[in-house]
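> model this:
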Amino acid sequence: MRTLLVAGNWKMNGSLALVEAFRQTFAAVALPARVEVALMVPFPYLNAAADAFRDTPLMVGAQTLSDRTGGAFTGEVSGGMLADVGARLVLVGHSERRSLFGEDDAAVLARVKAALAHDLTPVLCLGETLEQREAGRTEAVVLGQLAAVCDALDPDERSRLVLAYEPVWAIGTGRTASPEQAQSVHAAIRACLAEYSPTLAEGMQVLYGGSMKAANAGELLAQPDIDGGLVGGASLQVDDFLAICQSAG
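The predicted structure follows:
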């Protein structure tokens, strides 16, 4: 049985006080045995979070990375730097990176490879816009984004990915894909993975991202092909995020 991963994405939010609040809460609770938990925090808080969460179930992740290993790239952060300060995972291809910062499939692939080169787990984000969904192109878009990465990786590299399906129309809008809608896309993703390898499809964690909150997490996580959540706004509220993690058991 696949473990579940609940990953919080703070985006450009957070503080040292919030890091400490999460440390205190998660150091004092027991989570379901098959649940893993991570927080993707802004770069300035990575080191503090890695230190604070050392004796808690929380893993630390970053929100993006450069595809370069180092050099004259002012403002960029490499995979080696992330690993050096204790990050274990990194988001790649989040819809905001694709839409706001122009990261296309080639840029996403380069960042996936950079993460793998530094033993970071890439959480590869896939998702369609409302316009694409209404045009009936959901699977074509999502599976196209998946193939753009998986076709360029060897089997071992593919097995080190985590996937996150995030319908763009449900991110930060208050709208959420119904459990049936989310499950349908997750099943299509898993069927696509099976074309590479049945073992890959069976073992891959595929998270749902898109306004997951305490009130709807249980129903979403009960779907057979949903293996956790990529949580946005609710990950900034300690009690709400904890409730999602506990509902995943």
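> Please make it C-alpha for all contacts and neighbour counts, starting now.
Fine.
> hmm, who's touching the top helix by length along the chain?
The helix spanning the most residues in the chain, taking DSSP state H as the definition, is helix 179-196. Helix 179-196 is contacted by residues 138-139, 142-143, 165, 200-202, 206, 208, 219-220, 223-226 when judged by Cα atoms under 8 Å, 6 or more residues apart in numbering.
> Going by distance to residue 48, which of these wins?
residue 208 (27.4 Å; Cα to Cα).
> was I right about residue 82 contacting residue 62?
Yes. With contacts counted by Cα atoms under 8 Å, residue 82 reaches residue 62, the gap being 7.3 Å.
> how deep is residue 106 tucked in, by neighbour count?
By the other Cα atoms under 10 Å criterion, the neighbourhood of residue 106 contains 12 residues.
> element containing it?
Assessed by DSSP states H and E, residue 106 sits inside helix 105-117.
> which residues sit in contact with residue 224?
For residue 224, the contact set (Cα under 8 Å, 6+ apart) comprises residue 183.
> ok so, going back, quick check on the contacts of helix 179-196: which are buried?
Neighbour-count burial within the contacts of helix 179-196 applies to 138-139, 142-143, 165, 200-201, 206, 208, 220, 223, 225-226; the criterion is 16 or more other Cα atoms under 10 Å.
> For the comparison step, fold the sequence that follows:
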Amino acid sequence: MRQMIAGNWKMNGTLAGIAAYAAALGQGVAGVDLLICPPYPLIGPLRAACAPGIAVGAQDCAVEQSGAHTGDVAAGLLAEIGASHIILGHSERRADHNERSALVRDKSRTAIAAGLTPIICVGETLAERDAGEAETVVRAQLAGSLPDGFTGLVAYEPVWAIGTGKTATETDVQAMHATIRAALKKQLGEPGETMLILYGGSVKPTNAATLLATPEVGGALVGGASLTATDFMAIAEAALR
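Below you'll find the predicted structure:
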């Protein structure tokens, strides 16, 4: 199965840097799906600059399709300017904006209706893992965040490994991805058997090959390393090893 390497630029990137970044990506990596999710204002320019085979996505959307919601962005508009995917329920949204799984589920419905493919993020904090609650937390997030008939991807991001330099061990990743796969099968039936499960959490060129070769890992959601095109491409190439 083809893996997806998705870059989450978060609140980084500039209009001036788009052309050089897109040029460095070239036509991408044969056999690997590439996705870049920049801040809202860069979606259109990045879509215009990148090769057709490289997907561009968004990092969030509103529940509503339109209306008096100052500061929010509609999923339909994101699709109109070139987004094909959307990250929802990232731990930074859950923590910094107090987003609950029910809201993530509602946003997912809106995104799918607009033609976007959601990437739903789940993951536990260090305190939850130390308390032996990691799998319980992740299963609850899946149950609450995925709408009936969900079509999209899931990304497992241990919160304690995001931007900290810490990386879950191969054993940690394999165990949690197996838990997620079992939950997806139970919750979604047949579609849950093949749905891609990405791993995110300090993925770098130096550890990508090991992480991407782990059973049930269908790709990576890359944060800081996606800001440099050469590092991002190195991670994508690691998916073929």
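> before we move on, back to that, got any residues that touch both of residue 82 and residue 62 of structure 1?
In terms of Cα under 8 Å, 6+ apart, residue 82 of structure 1 and residue 62 are both contacted by the residues residue 46.
> Which of the two has more residues huddled nearby?
A count of neighbours by other Cα under 10 Å puts residue 62 above the other of residue 82 of structure 1 and residue 62, at 29 against 24.
> Structure 2: which residue goes with the more buried one?
Using TM-score structural alignment as the criterion, residue 62 of structure 1 maps onto residue 58 of structure 2.
> what residues are up against the most centrally placed residue in structure 1?
Residue closest to the average C-alpha location in structure 1 (Cα atoms, centre = their mean): residue 123, at 4.5 Å. Contact analysis of residue 123 of structure 1 by Cα under 8 Å, 6+ apart lists 89, 90, 91, 92, 161, 162, 163, 164.
> rewinding a little: where in structure 2 does whatever helix or strand comes next after the helix holding residue 106 of structure 1 fall?
Downstream of helix 105-117 of structure 1, the first helix or strand assigned by DSSP H and E is strand 121-126. Aligned by TM-score structural alignment, strand 121-126 of structure 1 corresponds to residues 117-122 of structure 2.
> mind checking how far the matching stretch is from the chain centre?
In terms of Cα atoms, centre = their mean, to the nearest Å, the centre of stretch 117-122 of structure 2 is found 6 Å from the chain centre.
> Next, work out how far apart residue 11 of structure 2 and residue 240 of structure 2 are.
Computed as Cα to Cα, to the nearest Å, the residue 11 of structure 2 to residue 240 of structure 2 distance reads 29 Å.
> Comparing the two, which residue is more hemmed in?
residue 240 (15 against 10).
> Need the counterpart of residue 50 of structure 1 in structure 2.
When structure 2 is aligned by TM-score structural alignment, residue 50 of structure 1 is paired with residue 47.
> Let me fix that, I meant to ask about residue 200 of structure 1.
That one, residue 200 of structure 1, aligns with residue 191 by TM-score structural alignment.
> How about the contacts made by that match?
For residue 191 of structure 2, counting by Cα under 8 Å, 6+ apart, the contacting residues are 151, 185.
> Check the gap between it and residue 198 of structure 2 for me.
Taking Cα to Cα as the measure, residue 191 of structure 2 falls 16 Å from residue 198 of structure 2.
> Pull up the gap between residue 15 of structure 2 and residue 188 of structure 2, please.
Going from residue 15 of structure 2 to residue 188 of structure 2 by Cα to Cα gives 40 Å.
> Hmm, I typed the wrong one, I wanted residue 97 of structure 2.
From residue 97 of structure 2 to residue 188 of structure 2 the distance is 28 Å (Cα to Cα).
> Which one's more surrounded, these two?
Using other Cα under 10 Å as the criterion, residue 97 of structure 2 and residue 188 rank with residue 188 on top: 17 against 9.
> name the element the nearest residue to the more buried one once chain neighbours are set aside belongs to?
Spatial nearest neighbour of residue 188 of structure 2, chain neighbours left out: residue 149 (6.5 Å); criterion: Cα to Cα, 6 or more residues apart in numbering. For residue 149 of structure 2, there is no enclosing helix or strand under DSSP H and E.
> for the residue lying farthest from the centre of structure 2, helix, strand, or coil?
Most distant from the centre of structure 2: residue 68, at 28.3 Å, with distances by Cα atoms, centre = their mean. Of the three states, residue 68 of structure 2 takes coil according to DSSP: H, G, I helix; E, B strand; the rest coil.
> Looking at the alignment, what corresponds to it in structure 1?
Alignment note (TM-score structural alignment): residue 68 of structure 2 maps to residue 72 of structure 1.
> Okay, its match and residue 78 of structure 1: tell me how far apart.
In terms of Cα to Cα, residue 72 of structure 1 sits 12 Å off from residue 78 of structure 1.
> next one: residue 197 of structure 1
Distance, residue 197 of structure 1 to residue 78 of structure 1, using Cα to Cα: 31 Å.
> State the span of structure 2 onto which stretch 223-240 of structure 1 is aligned.
Using TM-score structural alignment, stretch 223-240 of structure 1 lines up with residues 214-231 of structure 2.
> Flag every buried residue along that stretch.
Residues 214, 216-227, 229, 231 are the ones in stretch 214-231 of structure 2 that count as buried (16+ other Cα under 10 Å).
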